[in-house]
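Q: Give me coordinates for this.
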Amino acid sequence: MEAALVVVVIALALGFDYTNGFHDAANAIATSVSTRALTPRVALTMAAVMNFVGALLGTAVAETIATSIVDLKDATGHQALVVIVCALVGAITWNLITWWFGLPSSSTHALIGGLVGAGLAASLGVYWQSVYEKVVLPMVFSPLVGFLLAFAIMVGVLWLLRNAAPAKTMRRFRLAQTVSASAMALGHGLQDAQKTMGVIYLALLTVGWANPDDGIPLWVKVCAAAAISAGTYSGGWRIMRTLGRKIIEVDPARGFVAESVSATVLYVNAFVLHAPVSTTHTVTSAIMGVGATKRASAVRWGVAKNIGIAWVLTIPAAAAVASLFYFVLNPILNR
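A: Below is the predicted model of the structure:
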């Protein structure tokens, strides 16, 4: 039975990774597509490739997900696997709901909420200190840093180029967006694919199919990278429209700054802080930051408010769905 549950966990985790790809594809390419720096298909292909590469560049975020969210030490192997299954179902459900409504919510926080909700439903421990330090604080500060840094850099760019010819300048920024969008896609793979690796690794550790001293197996890394790349290539047009057009009308200069700032924040959190931050929160706040340099009314704050509500609801909503599934599935899977 445990072997079958591990297979289910792997399948669900890769399914979550796929939904993460098409849900968050817009993070990397929405501004580049909306400014016509890249065509949609070229942008998706580039994002898929860079997501794959980024997924193979590190494992620190994956190990945080596997060891620092829910405490499975006192759970039986069967119970631990049921918790992971329900966490994934909760995360996937919330991803699909927000994708349907075109809201760029966080797949990261959906997964973490799912783990917390299923763990609490199973009466297991949660590493609250770790959740606070590595999830809640980055959830608050990453968007703030993204907004303020994007605003400040955009003001500086506008001042430096105040006498430049607009048409020629925008043409150069449109070319530069190819680089910044690639950097953003690399950061997305570095952050988000690792979360799936962490869940699969957690399941393998639970049943003794992986050695903690050996780290995450190569096949887990490759499968997670491939799943998120496939999901990215399949698109995410609903959310792309929200990020590319509904928050502000993005020009190439603002798109370049927003993507560059977002990528920097993702790299710092992955390589320095080992924190699983939301690419969605980071890039959305950066887009708002560059938009606010036009004028406050340039940002469509009503859309931003709806996105903010989705951000706040993500962890508790995914936790609620995961806990509900635990109460439903646990008796069935224990027969």
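Q: going forward, measure contacts and count neighbours with C-alpha atoms only.
A: OK.
Q: who's in contact with the residue lying closest to residue 43 once chain neighbours are set aside?
A: Nearest residue to residue 43, sequence neighbours excluded (CA to CA, 6 or more residues apart in numbering): residue 29, at 6.1 Å. Contacts for residue 29 were tallied using CA atoms under 8 Å, 6 or more residues apart in numbering; they are 43-44, 47, 181, 185, 240.
Q: Out of the residues you listed, who's the most crowded?
A: Among the contacts of residue 29, the one with the most neighbours (other CA atoms under 10 Å) is residue 185, at 33 neighbours.
Q: just checking, that one touches residue 52?
A: No: using CA atoms under 8 Å, residue 185 is not in contact with residue 52; the gap is 9.1 Å.
Q: Helices along the stretch 201-335 of the chain, start to end?
A: Shown for the stretch 201-335 of the chain, the helices assigned by DSSP state H, counting those that start in this stretch span residues 218-233, 237-241, 252-268, 279-291, 301-333.
Q: To compare with the earlier structure, here is another sequence to fold:
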Amino acid sequence: METAVLIVVLVVGLALFFDFTNGFHDTANAMATPIATGALKPKVAVLLAACLNLVGAFLSTEVSKTISHGIIREDGIDAGTFLPIIFAGLIGAITWNMLTWLLGLPSSSSHALFGGLIGATLVGASAAAIDFGTVLSKVVLPALIAPLTAGLIAFAVTKLAYALTRRYDGKPDGRDGFRWGQIFTSSLVALAHGTNDAQKTMGVITLALITAGLQDGAHSEPQLWVIFTCAFAIALGTYMGGWRIIRTLGKGLTDVKPAQGFSAESSTAATILASSALGFALSTTQVASGSVIGSGLGRRGSHVRWRTVGRIAVGWILTLPAAGVVGAFAALLVVWFGTWGVLVDAVLAVAIILGLFLRSRKDAVHADNAMSEVADSGLAVKVKRNPPPTRRQRRLERAEAGQDKTGEGER
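A: A predicted model of the protein is given here:
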């Protein structure tokens, strides 16, 4: 029993750290566009996102039930086996999150968690311990449908926004009102992120507590202290900023006009909030990317760079199996060495986290230098632009304006 409690403590600690990485990994999904268009200053944006993530974590627990009583069948697996499986799965998720954060790649923290848990369960228990029906209906299908749905909504809203403000065509600042609207819509995205992503960590901790006999299995609702700690962890991670991801997304999104940003964020927030109410565990990154592409297509004269979209999709596809491989390896150590395998996993987890963090210090990214790279999602839609005037056209324009001295002399 003492060993089980010790493993529960390790699981809770690692789960909260995953929640923290989820916060700084996904900050850009809510705040990259308002930062890029100048609607919010970077530090103000992440502080606002942190507060709203904290609030959102208290608004729904449906997604946590999907994790604690859905994906993995804990019946028939004793605590001595199942708790190390959860621990190994978290290692897989954190490793992928830290690696993609170091590389500045926006990826799905949710799918990293699911991949880690599934990989660890396959090795530590069996395929029969995974409810593939729930995985398909609550994870896989939403992952395919949600980005498409968000993109269609963003496309329609962008079309409507440009139609209602057509009189501003040709005026560079005619649609600046949407920049202020982005403050509201990006806040909704941050709130929605809290309602969906924080719940996943609550579900993992609740699953561990039920397995260890520290919570009644008939009640899958997370305990109050679990809600508080998970909400605080994701809010703290959000406040830390995740500047590497913001750097990747933000500069690319400067080509997205305020009207498009407003439309994309509205679509992202609506999709995630609806999914949270239904208990669907979504990837905020995928939904946000789908919205960006949809809003770009809604703008006249644009087309999709399908090669870029393909690279984004490959990153999405790799997340779940990559985290699953790491989770499976961590579970294999437990199978080989028992309780000592858990300690080996713990040491390896600390080494991976410290190693990636120290490596990141060689190229530190913060609020002052975050906006320096181009995002693949921002490049997925190309807008046709008029070619610059030729030298002859410029000379004729100066002549017509009375600025061409040769023309004046001839007259």
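Q: overall similarity of the pair, as a TM-score.
A: Remark: TM-score between the superposed chains equals 0.95 [TM-score structural alignment, normalised by the length of the first structure]; 334 aligned residues with a CA RMSD of 1.7 Å.
Q: returning to what we had before: you'd agree the residue nearest to residue 43 of the first structure is in a helix?
A: Yes: the assignment for residue 29 of the first structure is a helix, going by DSSP: H, G, I helix; E, B strand; the rest coil.
Q: What's the match for it in the second structure?
A: Pairing criterion TM-score structural alignment: the partner of residue 29 of the first structure within the second structure is identified as residue 31.
Q: now stretch 236-245 of the second structure, how far from the centre of its chain.
A: Its chain's C-alpha centre and that of stretch 236-245 of the second structure lie 12 Å apart, by CA atoms, centre = their mean, to the nearest Å.
Q: Could you pull out the buried residues of that stretch?
A: 236-245 (16 or more other CA atoms under 10 Å).
Q: again with stretch 319-333 of the first structure
A: So for stretch 319-333 of the first structure, counting by 16+ other CA under 10 Å, buried means 319-326, 330.
Q: Then stretch 91-104 of the second structure?
A: 91-102, 104.
Q: Please apply the same query to stretch 122-129 of the second structure.
A: 122-125, 129.
Q: measure residue 213 of the second structure to residue 8 of the second structure for me?
A: 11 Å (CA to CA, to the nearest Å).
Q: Looking at those two now, which is surrounded by more residues?
A: residue 8 (23 against 14).
Q: what residue of the first structure takes the place of that one?
A: Matched by TM-score structural alignment, residue 8 of the second structure corresponds to residue 6 in the first structure.
Q: Residue 206 is in contact with its match, correct?
A: No: the criterion here is CA under 8 Å, and residue 6 of the first structure misses it with residue 206 at 9.3 Å.
Q: any residues in contact with both of the two?
A: With CA under 8 Å, 6+ apart, residue 6 of the first structure and residue 206 have common neighbours residue 81.
Q: in what helix or strand does the equivalent of residue 188 of the second structure over in the first structure lie?
A: Residue 188 of the second structure maps onto residue 183 of the first structure when the alignment is built from TM-score structural alignment. Using DSSP states H and E, residue 183 of the first structure falls within helix 166-188.
Q: ok, so what distance separates the aligned residue in the second structure for residue 43 of the first structure from residue 38 of the second structure?
A: Superposed on the second structure with TM-score structural alignment, residue 43 of the first structure falls opposite residue 45. Using CA to CA, we find residue 45 of the second structure at a distance of 10 Å from residue 38 of the second structure.
Q: Distance from the chain centre to stretch 232-244 of the first structure, please.
A: Using CA atoms, centre = their mean, the offset of stretch 232-244 of the first structure from its chain centre is 14 Å.
Q: just the buried residues of stretch 122-129 of the second structure now: which is nearest residue 397 of the second structure?
A: Closest approach to residue 397 of the second structure among these (CA to CA): residue 122, at 71.3 Å.
Q: Isn't the closest one up against residue 328?
A: Yes: using CA under 8 Å, residue 122 of the second structure is in contact with residue 328, at 7.2 Å.
Q: Residue 216 of the first structure touches residue 199, doesn't it?
A: No: contact criterion CA under 8 Å: residue 216 of the first structure and residue 199 do not qualify, at 10.6 Å.
Q: which one of the two has more residues nearby?
A: The neighbour comparison of residue 216 of the first structure against residue 199 (other CA under 10 Å) goes to residue 199, with 27 against 21.
Q: check contacts around the more buried one.
A: So residue 199 of the first structure contacts 13, 62, 65-66, 84 (CA under 8 Å, 6+ apart).
Q: In the first structure, what stretch matches whichever strand or helix holds residue 83 of the second structure?
A: In this structure, residue 83 of the second structure sits in helix 79-103 according to DSSP H and E. Helix 79-103 of the second structure corresponds to residues 77-101 in the first structure, going by TM-score structural alignment.
Q: Aligned counterpart of residue 327 of the first structure in the second structure, please.
A: Mapped onto the second structure by TM-score structural alignment, residue 327 of the first structure lines up with residue 332.
Q: nearest residue to that match other than its sequence neighbours?
A: residue 123 (6.3 Å).
Q: what's the matching residue for that neighbour over in the first structure?
A: Aligned partner of residue 123 of the second structure by TM-score structural alignment: residue 121.
Q: related to what we said a few turns ago, need the contact list for the match of residue 327 of the first structure.
A: Residue 332 of the second structure neighbours (CA under 8 Å, 6+ apart): 120, 123-124.
Q: swap in residue 328 of the second structure?
A: Residue 328 of the second structure neighbours (CA under 8 Å, 6+ apart): 88-89, 92, 116, 119-124.
Q: if we take those, which one ends up nearest to residue 139 of the second structure?
A: Of all those, residue 139 of the second structure sits closest to residue 116, with 13.8 Å by CA to CA.
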